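**Q** okay, here's the prediction I keep looking at, along with the sequence it came from:
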Amino acid sequence: MHHKLLFALAIVGILGGCSGLPSEGPSAMDISAADIESLPQTEYIFVPIDANSANVAGQYRLTEFSRNFKVGAPGNGQRLGVGDRIAVTIWEAGENGLFSTVNGKNTNVESVVDENGMIFIPYAGRMRVAGRTVETVRQNIEANLVDKAIQPQVLVNVKGNVSNSAVIVGDISKPGRYPISLRGTRILDLIAGAGGSKYPTYETVVTLKRKDRTATTVLENLFDYPGNNIFLSPNDNILLAHAPRSFTAFGAVDSTKEYRFESRTITLAEALARAGGLDDKRADAGGVFLFRFEDVEVARQLSDKVDLQAVSGYKVPVVYRLNFKDPKAFFYARYFELRDKDILYVANHPTAEFGKFLNIIQPGITSARSVDLITR
C-alpha cells in the first residue's frame, strides 16, 4: 500500500509537469485562450474562418503601384530633354526667303538638345527646349521667325527620344532602354516590348523605381488589377526578378516544411493536402491556424480591435482559425486562398500530448510494478 501511494504521488507530480512535454508549437487553447479581449492592440487579432472572413480576405487587392505612383493618362504631350534629337522643317510662303529657294520652299534642320537644354535654329537663335512639349517648341520657333521669314510655318519631329524612355532589366528576355510613346506607355506595354518575363507571371516580381519612390508587386497583379498597370514616366527603372511564392506548414501535418505554390493560386484545402493533411494520431481538427499580415483596411473589416491610429499601409498580424469539426469548414477551406509567406499551423490534440506523457512514464510504471511485486 505504501508503494502504491508513492507511485500515485509520482504520477500526479509528472502530470503537473505536462506543459514541459516536447511540442512543435502552441496548442489551440494557447493561441485562442485569451479570447483576444485581453490582448493589447500591438498583438495579433484572432479571426475564425467563416463565410464573412473568407469573403473579406478574398477581396484583398494588391495596389502597390496605383497607391504609390499616381500617374494618369498622358494629355499634355511629351516633353523634350537633354540628348533628344529633333528635326525642324521650316516652310515659307514665297521664294527667295531665308529658308526657301527656287527649287523648294522648305528647309530641314536637325539639332540635338545640349547639356544646357538648348538647341540652335538659324535666324531664330539659341532657345531652351528642355522640359517643353514639341508643340510649345514649334510655336516658339515660329514666333522667333515671324519678322525674319516669309509667313513661316514650322514642323518639329522627335527623331531620337532619349530623355523620354525607361529602363527594364532583370529576368526579362530583352533588357534595355525603351522609348515612351506619345500616347503613353504602360508597364505591361514595356514588358511585352522587351519580350516578357522568363518565368511564369505568378513567380515574377516587378519592382518600379521612380526617383526616390519604390514599389513591388507580382507580375500577374498587373493583369488581375488593372489599376496597377500605370503609365510610365521618363527615366523610370523596372526590375523583373524570379521570386517563387511559398507557404510554410508546421505542427500536426505529415510533412513540416516550406512549399512552393507551383500554380497561380492555392487554397487552404490544397495547401493542407500538399502538406499531407492532418495527422490522424496527433492533429486537433478544431485547431488549424493561418498566420499572416493583413493591410489595416482589411483587418478593420475583420475585427473592431484594430488600432484606430493605424494608417494606410500599416500591416496587422492576423491569426485565422479553421475548425474542421464543423462540416462547413471544408467549403471555407476550398474558398480561402493563401498568399506568399503564409504560415499554416495545425495544433496537436490534447490526447496526443497525453500519449507523449504515457510514453515518458511507461518505464517508471514498469519499474514501479516490478518493485511492488518484489515487495509483496
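**A** Ah, there it is.
**Q** from here on, contacts and neighbour counts on C-alpha atoms
**A** Will do.
**Q** longest helix of this protein?
**A** helix 350-375 (DSSP state H).
**Q** just give me the residue right at the centre of the chain.
**A** Geometric centre of the chain, nearest residue: residue 217, 3.5 Å, by Cα atoms, centre = their mean.
**Q** which SSE is that one in?
**A** Per DSSP states H and E, residue 217 falls inside strand 213-218.
**Q** quick check: buried residues in that strand?
**A** For strand 213-218, a neighbour-count test (16 or more other Cα atoms under 10 Å) marks 215-218 as buried.
**Q** contacting residues around the strand or helix carrying residue 11?
**A** Taking DSSP H and E as the definition, residue 11 sits inside helix 2-16. Residues from elsewhere that reach helix 2-16, judged by Cα atoms under 8 Å, 6 or more residues apart in numbering: 357, 368, 372.
**Q** second structure for comparison follows:
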Amino acid sequence: MLRLTCLLLSVLLPGCFLAPGMDMQTDNGFSEIELPTLKNGQLVKEKLPIQTISADLIIQRESARRQTVGTLPMANARSSYRIGPQDRLQITVWEHPELNDPGGEKINPDMAGKVVDDNGDLYFPYAGTLHVAGKTVPEVREELTRELSKYFKKVKLDIRVLSFQAHRVAVVGEVAHPGIVVMTETPLTVAEAISRAGGATKESDLNNVALARDGKLYRLDVQALYEKGLTAHNLLLRDGDVLNIGDQKDSKVYVMGEVGRQQAIQINKGRISLSQALAEAHGVDFNTSRPGDIYVLRAGDLQPEIFHLDAESPDAMILAEQFPLQAHDTLFVGTAGVTQWSRVLNQILPGSFTAIMSQAAMMGM
C-alpha cells in the first residue's frame, strides 16, 4: 500500500488536471470562457477582461456613480395645480345663490360641485361650456368671472378643487398600501408618495426604487435621502408615473470557494463591501485558500464584469472595504494547489491520506 502511495504521488503531483472543485482560470487577462454580452443592442459572445481592484478602479467607478445623478429626469418646477378630467370643482358666486349648488350646505358632499368631463370641459349657467383642463384655479376663476360679467354686475366668485382625480401616480412594491396616489395642489415628491402609500415595509429595499416614466426606467436611491439628506433622487412626480419599491429579499451576494462558510448573504440597506462579505462568510481560510485569487463575478443585466483582488498583502483589505458589491454578485476565493492535491489523494487512496503518510513515517519511509 505504501509503495502504491508513493507511485501515485510521483504520477499525480506534477499535474493539476485532476484537482476537484472550481478553479478560476484566466486567458491573458481575460475570462477563460465566452459569455453573452449586450453590445449596441445585439447579443454577442466574448471573453471578458478581468479588472484589477485597485485605487484607480475604485476612483473611476465612484466618479461614474456620482455622474449617474445627471442622467435622472429634470425636476419639474413647483408649479400650481392644473385642473384635469374628473376633477370636481366647487364654484361659489357671491350674492347669486341661484347659480350655486342647489340645496346649499345640505347637499351630499359626494354630489357637490361640478365634475370636469373627459374632454376637459365644464358647464356653468350663463357662461356655457368652458374648457378648463390644463388651467390653474386662478385662470379658470378669471375666465368664468369674465363670462358672467356679461350678465351680472360686479361678479365675485370663488373656486376650489373638492376632489383631485385628474393626476395620479401608482406606488407599488414594498409599501404598506400599494395603489394609486392622487396629486393635489401640493407637489408630490417620491418620498411623499411613499409616505402616502403607508410607508415602506420591513422587506423594502429603498436603495432600489424604480421610477417608470415615458417608457423609460430610472433607478433611485431613496435611502440616501433618509440617511444623508441627498435630495437628488427625491424627484417631483408627474401624472402617469409608476413608482416601484424593491424587495430586499432579492438583494443577496453569494460567497463561494475557500471561505469559512459558503453562503448567500443578505445586503443590508443596499450596502455591503467586499471585505464585509468575506467577514460574513467567516473570513478567508488562509490554510487552504489562495488570498491572491479573490474574484467578484457580476452578471449584470447582460453586461457581465469580472474583478480580481490580490489580497496577499493585508493592506489590500482596505481596497476590499472600499469596493461595494451589488445584488447577485458572486464572490469566489481560490483554492491553494496543495489543498487541491490533498483532497485528490484523500479521494483516490484508501483511508485518510494523512493516516497513510503517518504510517509511512513510522515505518521509516
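**A** Cool, got the structure. Given the structure is predicted, the values throughout are model-derived calculations rather than measurements.
**Q** need the TM-score between these chains.
**A** The TM-score (TM-score structural alignment, normalised by the length of structure 2) is 0.74; 328 aligned residues with a Cα RMSD of 3.8 Å.
**Q** so the residue nearest to the centre of structure 1 versus residue 246 of structure 1, what's the distance?
**A** Distance of residue 217 of structure 1 to residue 246 of structure 1, given as Cα to Cα, to the nearest Å: 15 Å.
**Q** what of residue 38 of structure 1?
**A** Distance from residue 38 of structure 1 to residue 246 of structure 1, by Cα to Cα: 33 Å.
**Q** OK, contacts around the equivalent of residue 171 of structure 1 over in structure 2?
**A** Under the alignment (TM-score structural alignment), residue 171 of structure 1 pairs with residue 174 in structure 2. Neighbouring residues of residue 174 of structure 2 by Cα under 8 Å, 6+ apart: 200-201, 203-205, 244-247.
**Q** which of the residues you listed are buried?
**A** 200, 204-205, 244-247.
**Q** which of those residues sits closest to residue 272 of structure 2?
**A** residue 205 (13.3 Å; Cα to Cα).
**Q** so that closest one makes contact with residue 246?
**A** Yes. Counting by Cα atoms under 8 Å, residue 246 is a contact partner of residue 205 of structure 2 at 5.0 Å.
**Q** can you show me the strands along the stretch 1-150 of structure 1?
**A** 45-48, 85-91, 106-112, 118-121, 125-128 (DSSP state E, counting those that start in this stretch).
**Q** dump those to JSON lines, plus mean neighbour count and distance to residue 100 of structure 1.
**A** Output for the strands of the stretch 1-150 of structure 1, formatted as JSON lines (neighbours: other Cα atoms under 10 Å; distance: least, Cα to Cα, whole Å):
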{"stretch": "strand 45-48", "mean neighbour count": "20", "distance to residue 100 of structure 1": "79"}
{"stretch": "strand 85-91", "mean neighbour count": "19", "distance to residue 100 of structure 1": "7"}
{"stretch": "strand 106-112", "mean neighbour count": "16", "distance to residue 100 of structure 1": "5"}
{"stretch": "strand 118-121", "mean neighbour count": "17", "distance to residue 100 of structure 1": "15"}
{"stretch": "strand 125-128", "mean neighbour count": "14", "distance to residue 100 of structure 1": "18"}
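**Q** format the ones you listed as TSV; extra columns: distance to residue 151 of structure 1.
**A** Compiled in TSV, the strands of the stretch 1-150 of structure 1 are given as follows (distance: least, Cα to Cα, whole Å):
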stretch	distance to residue 151 of structure 1
strand 45-48	75
strand 85-91	8
strand 106-112	12
strand 118-121	17
strand 125-128	18
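**Q** nearest residue to residue 293 of structure 2 other than its sequence neighbours?
**A** residue 334 (5.2 Å; Cα to Cα, 6 or more residues apart in numbering).
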